[in-house]
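In: structure, please.
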Amino acid sequence: MSDEKKGGQEPLSGVDRAAILLMSLGEQEASTVLKHMGAREVQKIGNSMASLSGVSRDQVNQVLDAFITSVEEKTSLGVGSDDYVRRVMQEALGDKASNMIDRILLGRDSKGLESLKWMDARSVADMIRQEHPQIIAIVLSYLDSDQAAEILSLLPERARPDVVMRIATLDGIPPSALSELDDVIQRQSTGSENVKSSSVGGVRTAAEILNLVDGLTEQGVLDAVRKSNEGLSQRIQDEMFVFENLADIDDRGIQTILREVQTDLLVVALKGADQTVKDKLMKNMSRRAAEMLNEDLEAKGPVRLAEVEAAQKEILGAVRNLADQGQIELGGKGDEYV
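Out: Purely as a prediction, here's the structure:
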């Protein structure tokens, strides 16, 4: 947080200004805006919302300027911030909000390994890049898959396959060892929650992380793992759920997914999808909705492969969340994904 937020002279950061604006708009309007942001952006703004206190009128004027009248009527800055964040996140993200709310509100007081869950991915990568690959594997296994994937992408390319192999073959560690690692991280981050579980790692964890990295990184890691251990590579791939696997989900599950995914995101993702997936999705839309989607696809110009992959990854993240909540079953992968 900048010093100005605490009463100093440094300017507010962009994230802080966005948080002040959203908290001034009101819950409904703020949640509408948040729906159009990515998960990481929502988390950063949510962290700032949760930590705002004692915001002066001058600071509000700097952010809103011409909208001061509206701010005076609606501002709730520093009043019930935690409740505000919970309500806005719940409205914006629905069932997906729970983990993020915990990250934001509980993360502020976390230390050690737990503190890494709400740190910037690049900061975590810088902290652990010089550690032994086994330590890196344990840390990434402990984090949420989306964050671990981003950190993995920031590690040296030569280190990624070794780390993923170690994650895939990790079968838990003694609580004492995890506690010792927790102490090390606490000292490095100067910022521990008690370690609650030593059940980290495994093939599925490796697969979930690779599901969320970019396509080039994913293929490079899998190729390197295959050269070293073909059986392990195949087991990881067997656990991975890719965009084409949407065709294996039953109709009810597809309908649930469609309610969670924005049309604009779906259009980009389908630019790189095979016809089987397109047919599966359109079959579960109304005729008019399917026609509109087809029109959008035809009108959409060329899209960079990286954008298509990013859109598909985001949709797959939503799909896995629905599966974890028991709202859908991922077909073609076995009961362990239910």
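In: only C-alpha atoms for contact and neighbour calcs from this point on.
Out: OK.
In: neighbours of the residue lying closest to Val42 once chain neighbours are set aside, how many?
Out: In space, Val42 comes closest to Leu34 once its chain neighbours are excluded; the distance is 6.4 Å by Cα to Cα, 6 or more residues apart in numbering. Using other Cα atoms under 10 Å, Leu34 is surrounded by 21 other residues.
In: am I right that Leu34 is in contact with Ala92?
Out: Yes. Leu34 is in contact with Ala92 according to Cα atoms under 8 Å; the separation is 6.0 Å.
In: this one next, for a side-by-side:
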Amino acid sequence: MPDAAEMMDTPTKPAIEGSAAAAILLMLLDENEAATILKHLAPDEVRQLAKAMFDTANASEQQIGQALDRFVVRSRDVSALAIGADVRIRTVINQAVGNVRADNILAAVAPQRSAASLEILRWMDVEAISGLLAQEHPQVGALILSVLVPDVAARAIETLDEILQADLVLRAAMLTSVPAAAIEDLESVLASANVDGQRVAKQAIGGPSDVAKIMKKMPKSLSERTIRALKKTDKALAQAIEEEMFIFENLRDLDKKSLGSVLRSVDAAQLAVALKGADDDMVDLCLATMSKRASETIRDEMAEMTMVKRADVDDAQKTVMTIVRQMAASGDIMIAGGGDDYV
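Out: Sure thing, here's the model as predicted:
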């Protein structure tokens, strides 16, 4: 039996990271089997795994063992019902009610699958996407813009003409669902990528929320210019996008001084209603910027409230955010954003 000194000298076995473990498991599989698995992953996941596979090419026996152990442990949490569930469910419903009725039922209840054309966009580089946005009809461009990851969309739109930028943002913000005909137009645009044509159900994409995420990734000057142009066309829509760009939850991103400045400008009763809909951490964060007396007053008002309508909470929070945007516009506070220097 080793003595205490020897036990202390024994190095602790380092835990292997998830991506490294997955990479090792893929490399242990047959090439065709590994390729089949990768086909079901998103572009970013494939890129991450590809890098991890290079990094773990010289994995030790110990690391391989850790990866296998991790796989076994995680596999215990996977329900046997989940394996091949989609195919089994569709087969059962088809046999029970026939193909036509089954299609109608499954179209309403089955998880939606992205059209192949929308998926292929996620694999294209920014320059190619930007070229598509510049060449194609703005409605097709708006669909492309809405499907992309926000930071990719922001970079793709950055080099476009100012008028086209505003038009694309307007159209993307007005999207709610996409008919099959629009998907078919996009499929024809991407025909060179060998996308299989197929009619698909309407998909909920786009809208002010998605556009706001894109705008936050843009440099400050570009986002401000685009919002100004959008206001000339649809002021209400531009305001909706601005509201989505910085929501009540994002108060966490303000520094303590800025947050305190904002909250001191809000009516105490209205702030109490706004915080009534926030979690305890947010309440503590906000009240920590105030004097002891002021914070106690707010807490007392919140305690005296019973049931508060969600609509009243939303209105109070919007009022707070209106003050945030006014103070940001006047330069009194700085709002952190995802772009180069968005305030």
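In: just give the TM-score of the two.
Out: After superposition, the two chains reach a TM-score (TM-score structural alignment, normalised by the length of structure 1) of 0.44; 211 aligned residues with a Cα RMSD of 5.1 Å.
In: from Gln62 of structure 1, how far out is the residue nearest to Val42 of structure 1?
Out: Separation of Leu34 of structure 1 from Gln62 of structure 1 (Cα to Cα, to the nearest Å): 22 Å.
In: equivalent analysis for Ile185 of structure 1, please.
Out: Counting by Cα to Cα - Ile185 of structure 1 and Gln62 of structure 1 are separated by 38 Å.
In: and the two? Which one has more around it.
Out: Ile185 (22 against 13).
In: any idea how far Glu150 of structure 1 is from the nearest residue to that one once chain neighbours are set aside?
Out: Spatially, and ignoring its direct neighbours in sequence, Ile185 of structure 1 is nearest to Gly112 (4.9 Å; Cα to Cα, 6+ apart). Relative to Glu150 of structure 1, Gly112 of structure 1 is positioned 20 Å away (criterion: Cα to Cα).
In: of those two, which one has the most company?
Out: Each of Gly112 of structure 1 and Glu150 has its neighbours counted (other Cα under 10 Å); Gly112 has more, 23 against 19.
In: one step back: would you confirm that the residue nearest to Ile185 of structure 1 contacts Ser189?
Out: Yes. Using Cα under 8 Å, Gly112 of structure 1 makes contact with Ser189 at a distance of 7.1 Å.
In: now Leu145 of structure 2: how far from Leu186 of structure 2?
Out: 12 Å.
In: neighbour-wise, which of the two wins?
Out: Of the pair Leu145 of structure 2 and Leu186, Leu145 is the one with more neighbours under other Cα under 10 Å, namely 30 against 21.
In: what residues are up against the more buried one?
Out: 153, 168, 172 (Cα atoms under 8 Å, 6 or more residues apart in numbering).
In: how about a cut-off of 10 Å?
Out: Contact analysis of Leu145 of structure 2 by Cα atoms under 10 Å, 6 or more residues apart in numbering lists 121, 129-130, 133, 138-139, 152-154, 156-157, 168-169, 171-172, 205-206, 210-211, 214.
In: kindly report the same for Arg293 of structure 2.
Out: So Arg293 of structure 2 contacts Arg299 (Cα under 10 Å, 6+ apart).
In: any idea which helix or strand carries it?
Out: helix 292-304 (DSSP states H and E).
In: which SSE is immediately downstream of that helix?
Out: Downstream of helix 292-304 of structure 2, the next assigned helix or strand under DSSP H and E is helix 310-329.
In: which helices and strands sit right next to that next one?
Out: Under the contact criterion of 3 or more Cα pairs under 10 Å, 6 or more residues apart in numbering; DSSP states H and E, helix 310-329 of structure 2 touches helix 235-245, helix 256-264, helix 268-276.
In: which strand or helix spans Ser117 of structure 2?
Out: For Ser117 of structure 2, the element it lies in under DSSP H and E is helix 116-121.
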